[in-house]
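S.K.: Got a predicted model here, sequence first, then my questions.
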Amino acid sequence: MPHPDLTTFLRLMHDHLSTLQAVHAAPHGLREAEIRTHLRHAQQGRSTAAPSVSHVFRQLCTHGLIEPLPEQSAVYEPTMRVQRLLREFQREQVLSTPKVLRGHLEQIATDRQRLHQFGEQQLQNGAIRTLEHLGDALEEIRRLSRTNREAILHRVTALRAQTKGISVEDRFSILLEMMDDHIRPLEAIVHSGGMAEEQFSQLETTLGHVQPSFADAPAVLRELAVTGARLRRVRRHVLQNFETARDEVIPLFKAQVRSTMLVRGASKLLQAVHRSGPDVLGLPERLRLLRINIRTVLDDNAMRSFLLDMRAYTPAPPDPIPQRATDAQPAPLPHRDELIAQTVQACPIDDVMAHLVDQFADADVSHVLAAYRYILQSQKLRISFDATSRTYTHGRCLLEAHPARVEAVALTVA
């Protein structure tokens, strides 16, 4: 298939969008006769100078908007580029597996090594070409992260809205697939010791290492600055998108686990009752049911006197409720900007978690974790993690993290 002309491609997609949407909506493609019918209906009301249906159909094929299904010559589907555009604008994003993300991260590792070699050899053209490749890989990772988040949110929203026509078992199976195929593998990639953070940290180190080699090359310095900005944005967006998707799926998954367990338990109980009768449940022993038989009328004089006295009984006023001691309020967390400014002044910090635990020793542990997150997401700070984790003590809490060294980001003037 020849490479399509961009202007013609966009014009054809604009003029025949309804037909392309119909082909895209067909689960097994559309026959050529059906596509021609859609084109004929779309041309009704247009000027008589409009091209023929046969000509339009050939253009859609020639310029890469539709193509035959594999091993079928009369059934067509949109090409992959058209499918991606329609899914993007119709919010029908396809979930990509973590293997796709790993592939881009492996490519970043390869390009990072090439950039290091070009820096040692001071080859400007090779460095610029490699930085452009790195920028493309970083943007693709950011796009995958965003589309995965939107696809997961779309599926969770649809699953919540679909209250009829789907069993508890099917609902649980759908959520379990999302957990096993996406949430858990992605968590292993994006957490502080995962593959993504490891490659991002190494790339940040390499960008800083090769910068002196191109001190007299403004074009390379500009590309280094742009790639560094892309890297910081990708690190922030990948983490945010993953956490958003995870926070939507996990509560629904846990609730579905409980519902599934209840349904399975009730099903097993009903099967046992059907086979052996209700006595197999042992309800009197399990629930401690009591049976009281009153065979005679109550005529005991002592009991009657007691009940009359109880009718006239007036209870004493209750003891006053003691006032609860005022809990000591935890030390407030500084504003995000103030915290970042203090951290920049204190740089370099060899272990930012230890620094925060000491600084906020009297604060609530949630404040410590919030401050830690603000620092990791700040574009004014450069973070590098140790390979070995350690444990920190804050009050009665134990925090485990990889020691993170924090340095202020030096502003580069192109």
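M.R.: Nice, I can see it.

S.K.: contacts, neighbours, all on C-alpha from now
M.R.: Fine.

S.K.: burial count for residue 275?
M.R.: 10 (other Cα atoms under 10 Å).

S.K.: so it, which of the three states?
M.R.: helix (DSSP: H, G, I helix; E, B strand; the rest coil).

S.K.: Could you tell me how far it is located from residue 308?
M.R.: Separation of residue 275 from residue 308 (Cα to Cα, to the nearest Å): 53 Å.

S.K.: for residue 252, same thing?
M.R.: 56 Å.

S.K.: try residue 265
M.R.: For residue 265, the distance to residue 308 equals 50 Å [Cα to Cα].

S.K.: Then residue 30?
M.R.: Residue 30 is 88 Å from residue 308, by Cα to Cα.

S.K.: Between those two, which has more neighbouring residues?
M.R.: residue 30 (21 against 10).

S.K.: these two touch, right, the more buried one and residue 77?
M.R.: Yes - when contacts are counted by Cα atoms under 8 Å, residue 30 is listed as touching residue 77 (6.8 Å).

S.K.: okay, and the common contacts of these two?
M.R.: Applying Cα atoms under 8 Å, 6 or more residues apart in numbering, one finds that residue 30 and residue 77 are jointly contacted by residue 23.

S.K.: in this protein, which spans are strands?
M.R.: 30-31, 66-68, 75-78, 381-385, 390-394, 397-401, 404-408 (DSSP state E).

S.K.: Helices along the stretch 101-250 of the chain, start to end?
M.R.: 124-161, 168-178, 184-190, 195-210, 218-276 (DSSP state H, counting those that start in this stretch).

S.K.: residues making contact with the fourth one?
M.R.: Outside of helix 195-210, the residues that reach it under the criterion Cα under 8 Å, 6+ apart are 102, 105, 108-109, 112, 115-116, 119-120, 188-192, 224, 228, 231, 235, 383-385.

S.K.: Just the buried ones from those?
M.R.: Using 16 or more other Cα atoms under 10 Å as the burial test, those include 102, 105, 108-109, 112, 115-116, 119, 189-190, 192, 224, 228, 231, 235, 383-385 as buried.

S.K.: take a look at this one as well, against the first:
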Amino acid sequence: MIERLNLALFVVEAIAYFAIMVTLLHFRHRIGLGVFLTALGVMHFMETYLAAVFYVALPFGIVSPGSSVFFAGKLMMILMLYLKEDAATVRQPIYGLFLGNLMTVGIAWFLQLHIPVDLTGGRGADFGFLNEMGWLMIWGTALLYIDSLGIILLYEKLGRFIQRWVVLRFMLSGLALLTFDQVGFFAVLHYFVGVPLSVFWGGWLAKMLSVCIYSGLFAAYQFAVRRHGATLAQRSISDVFNDLTFRERYQDLLSRSGRDTLTGVLDRNSMELDGPQLVRDSLEREETMTVLLLDADNFKDVNDRFGHLEGDEVLKAVASQFATVLRPTDRLFRFGGEEFVVLCPRTNHAEGLLLAEHLRWQVAGTVRNLEGQPITVSIGVATLGPDSVSFNGLLAVADDRLYQAKKCGRNCVVGQNGKVAAA
């Protein structure tokens, strides 16, 4: 009876933890990502404390909710944060936790140099406990750092084999890394705290159950976002800080008008905001997208022979011709100099190659320099999934293929496997 009650409470705790943390993550653009990261971080001491001293009986063994529910949930939240943001954002809470725990150990050690005054009737500070918990937290955070890297890398590797099965990748990554974590953290608990070996299997089974619960909730969240995500995200959540920061946000909006002043297309700042978001949206919806990186051939010669004013006119003409070919859903950005980027949502690699060839042909057939010689472009094409699952990765692949196009004689399109689509 007690074991069943504990199991029911275990499931309720997992559902409640997921619901609260996902709500903070979902509304991060309204209330700030710091709210989610702070909530993620402040739980670490409680998780470690419970993992050291608080255990309950479940039908399949003795487990600690601190490790099996909350720490497991934190790792799955970090993977979700990566899916919503990027690896650069994920590293912030990991480094913060690690440094904070180092400070905890340092402060506990330094405070022991004091000679305290007893004002609480013998209930003085337990420095042994602080030292023990501090080192446990450092070891737990070190494991969390390894777990976080591992779960992200494994999720990406699994994408090569089961790209469209996002929830399955989510679950398999959690099962593998929490198994590793159980071995690593339990070894320290057994050595330093004396937790018996019999607890290992119960804790491992509890973590596997937690991953299954979190994966099911993740699937429900993904389904809800696909159906109602726009309405959920548009609901305003405001507080006093909105009024205090209105001027800063207004100035930031002005500074990111998003247009290139010469060609009128979207600028690089817009691309760096829109590109990663489009990749995340495409992955969430299990859709493909393609990136085209275009470069005007021999553009330096135009500037050298006819001057920079004529070079500017050529760039404007090239951008104008791109606009006549691109579809309403495509997004054209000036990447820098004579380079442009086109983001093509819901476009597979073959469709991207056809679009790139149409762009190449359009420019070559319509844009001329002052002597009537045609202006041409070289294009590298990369597609989400087969080439990379990050925006920067797609740009890097497209840039490499653009370089191949230049080596192939320019005025051509290069896609996967180094094949020249047109010349």
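M.R.: Arrived safely. The structure displayed is predicted, hence computed values, not measured ones.

S.K.: Mind checking the TM-score on these two?
M.R.: Remark: TM-score between the superposed chains equals 0.26 [TM-score structural alignment, normalised by the length of the first structure]; 153 aligned residues with a Cα RMSD of 5.9 Å.

S.K.: Residue 104 of the second structure is in what secondary structure piece?
M.R.: Element membership for residue 104 of the second structure, per DSSP states H and E: helix 87-111.

S.K.: Just list what that helix packs against, helices and strands only.
M.R.: Secondary-structure packing of helix 87-111 of the second structure (3 or more Cα pairs under 8 Å, 6 or more residues apart in numbering; DSSP states H and E): helix 33-42, helix 72-84, helix 127-158.

S.K.: now the angle from the shortest one to helix 87-111?
M.R.: Going back to what we said before, that points to helix 33-42 of the second structure. 50 degrees (axes from the mean of the first three to the mean of the last three Cα atoms, to 10 degrees).

S.K.: and the angle from helix 33-42 of the second structure to helix 72-84?
M.R.: Following the same axes, to 10 degrees, one obtains 150 degrees for the angle between helix 33-42 of the second structure and helix 72-84.

S.K.: For whichever helix or strand comes after helix 33-42 of the second structure, which residues meet the burial criterion?
M.R.: The element immediately downstream of helix 33-42 of the second structure (helix or strand, assigned by DSSP H and E) is helix 44-53. By neighbour count on 16+ other Cα under 10 Å, the buried set for helix 44-53 of the second structure is 44-45, 47-52.

S.K.: I'd like the next helix or strand past helix 44-53 of the second structure.
M.R.: strand 56-58.

S.K.: so how far is that next one off the chain centroid?
M.R.: Computed by Cα atoms, centre = their mean, to the nearest Å, the chain-centroid distance of strand 56-58 of the second structure equals 35 Å.

S.K.: Okay, strands next: where are they in the stretch 301-423 of the second structure?
M.R.: With DSSP state E, counting those that start in this stretch as the criterion, the stretch 301-423 of the second structure has strands at 331-336, 339-345, 377-383, 413-414, 420-422.

S.K.: now for the last one, which elements pack on it?
M.R.: So that's strand 420-422 of the second structure. Helices and strands touching strand 420-422 of the second structure, by 3+ Cα pairs under 8 Å, 6+ apart, are helix 349-366, strand 413-414.

S.K.: For residue 76 of the second structure, which of those is the nearest?
M.R.: helix 349-366 (31.6 Å; Cα to Cα).

S.K.: could you give the angle of the closest one to strand 377-383?
M.R.: Using the same axes, to 10 degrees, helix 349-366 of the second structure lies at 170 degrees relative to strand 377-383.

S.K.: Report the next helix or strand after the biggest helix by length in the second structure in sequence order.
M.R.: Using DSSP state H to define each element, the second structure has its longest helix at helix 198-234. Using DSSP H and E, the next helix or strand after helix 198-234 of the second structure towards the C-terminus is helix 240-244.

S.K.: After that next one, which helix or strand is next?
M.R.: Scanning forward in sequence from helix 240-244 of the second structure by DSSP H and E, the next helix or strand is helix 246-255.

S.K.: Now render the buried residues of helix 44-53 of the second structure as TSV, adding distance to residue 30 of the second structure.
M.R.: Shown next, in TSV, are the buried residues of helix 44-53 of the second structure (distance: Cα to Cα, whole Å):
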residue	distance to residue 30 of the second structure
44	25
45	28
47	28
48	31
49	32
50	33
51	34
52	37
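
S.K.: ok, so of those residues, who is nearest residue 382 of the second structure?
M.R.: Comparing the buried residues of helix 44-53 of the second structure against residue 382 of the second structure with Cα to Cα places residue 44 closest, at 40.5 Å.

S.K.: related to what we said a few turns ago, can you list the buried residues in the longest helix of the second structure?
M.R.: Buried residues in helix 198-234 of the second structure (16+ other Cα under 10 Å): 199-215, 217-219, 221-222, 225.
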